[in-house]
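A.B. asks: Sharing a model prediction with you, sequence too.
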Amino acid sequence: MTAEAVIAEMTSSSLPDWVFPPPQGFAAEDLDHLPDLPAHTELIDGSLVFVAPQRDFHSLVLYRLHVELDRFAPADHKVRQEMSVKLGPRQRPEPDLIVLAPGTFTGSEVTYFDAADVVLAVEVISPESALRDTKRKPVLYAEAGIPHFWLVEETQGKATVVVHELSPTTRSYVVTGIHHDRLKLSVPFPIDFDVATLYEP
């Protein structure tokens, strides 16, 4: 059976409501109420974005970077993995990692955090999301005022961490370092580890 034939057999009643977006697009709060959404669905510019299966590089780097951030983050900061962040009425992306500011409310019922809660957002680039991770999401994070952004990319089978800091004048990110071997920073808190250990297959 062709794809056209399968679609022809479907009726609107057999499809979930989110297949048919409202004319103005979805709102950030809609992610909490749309039934049967695939895991890790994001909202960017009012449109639902679905995540493809992740590669070994992405999975391993994400795990090891989470461990390093937990190790170095001050006790009053919290590290969260794959939690969405509300940046605006129609923006609710899901960074791979975030570090939360002191005093941020957390609990089992929390489904997202506000941009003001986030001091660092991290994206580990995947082939299918490379354009979003390197172009659209950094702009959204900067406009929402998240002060620090890291982009982790694969370079010749190894991890590279590109560190960005928010310019208060332009409200955009400035690259402050490209780290292939060692990541040693004083902001958003002191951190020092070997980047090469993030991916050792």
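C.D. replies: Structure's in. What do you need?
A.B. asks: Only C-alpha atoms from now on, for both contacts and neighbour counts.
C.D. replies: Noted.
A.B. asks: the longest strand in this protein is where?
C.D. replies: strand 158-167 (DSSP state E).
A.B. asks: Okay, one more to line up with it:
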Amino acid sequence: MTVTSTQEHLYSFEQYCNYDDGTDNRYELVDGKLEVINPPTVRHFLITKYLEKVFDQEITRKILPWVCFKEAGVRTGWRKSRLTDLFIVPQEAALELIDQSAIFQTPPLLVVEIVSPDSVTRDYRYKRSEYAAVEIAEYWIVDPKENKVTVLILEEGFYEESVFIGEDKIISRQLNEIDLTVKQVLDAGNI
């Protein structure tokens, strides 16, 4: 996804939540500036769709009071908001926003980002630090180019990192019984 900043006007979080320029553009709020996020690749969409299905099945199987969303937002600071590829939140957090923009101020339980060629720094560095700052308990970085899944677990304000490759079973604290390998996730990106 290519990122383009808009004009130099600084937006508050509230202005961002209500922003509509009449286009189908998707924006993130970064230090008060709107950054256009271009649509992901087909591989990106396929992996996201697969993980959403797997997560929904696990939530249903364990009868968890959670909801899985794709392409929803999460507030990461005073004038910051990121669009995630996928995340899980408690149902009560979703109910609070039922008729509002899907930009959550309550930290999700788990966030997944699929790395694309132009999002490497954003996913590995900026989102990592922003997600830790707002105390997102678990953050997955799915990297098709590097053939790996990095799972970050929040411990005392910092992420502890585990990297999984190939046939490795992904170990998740939030979805601790999930039976999922890196190969399954990455293969989902193929047609």
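C.D. replies: Nice, thanks for sending it over. Treat the numbers as computed from the prediction; the structure is a model and nothing was measured.
A.B. asks: before we move on, the earlier item: other SSEs contacting the longest strand of the first structure?
C.D. replies: Packed against strand 158-167 of the first structure by the contact rule (3 or more C-alpha pairs under 8 Å, 6 or more residues apart in numbering; DSSP states H and E) you find strand 148-155, strand 172-179.
A.B. asks: on average, how far is the first one from the matching bit in the second structure?
C.D. replies: Plainly put, strand 148-155 of the first structure ends up 0.8 Å away from its match in the second structure on average once the two are laid over each other (mean C-alpha distance after the TM-score superposition for the first structure).
A.B. asks: and the angle from that strand to strand 158-167?
C.D. replies: Counting by axes from the mean of the first three to the mean of the last three C-alpha atoms, to 10 degrees, strand 148-155 of the first structure points 160 degrees away from the direction of strand 158-167.
A.B. asks: any idea what Ile114 of the second structure aligns with in the first structure?
C.D. replies: Applying TM-score structural alignment, one finds that Ile114 of the second structure aligns to Val124 in the first structure.
A.B. asks: Excluding chain neighbours, what is closest to that match?
C.D. replies: Closest residue in space to Val124 of the first structure, ignoring its immediate chain neighbours: Val152 at 4.6 Å, by C-alpha to C-alpha, 6 or more residues apart in numbering.
A.B. asks: any idea what that neighbour aligns with in the second structure?
C.D. replies: Per TM-score structural alignment, Val152 of the first structure is aligned with Val142.
A.B. asks: Helices of the first structure, residue ranges please.
C.D. replies: Assignment of helices within the first structure using DSSP state H yields the ranges 3-9, 56-72, 130-131, 137-143.
A.B. asks: Out of those helices, which is closest to Gly88 of the first structure?
C.D. replies: Between Gly88 of the first structure and these, the tightest spacing by C-alpha to C-alpha is seen for helix 137-143, at 9.0 Å.
A.B. asks: In the second structure, what range does that closest one match?
C.D. replies: Residues 127-133 of the second structure are where helix 137-143 of the first structure lands when matched by TM-score structural alignment.
A.B. asks: Return the set of buried residues in that stretch.
C.D. replies: Within stretch 127-133 of the second structure, the residues that count as buried by 16 or more other C-alpha atoms under 10 Å are 127-132.
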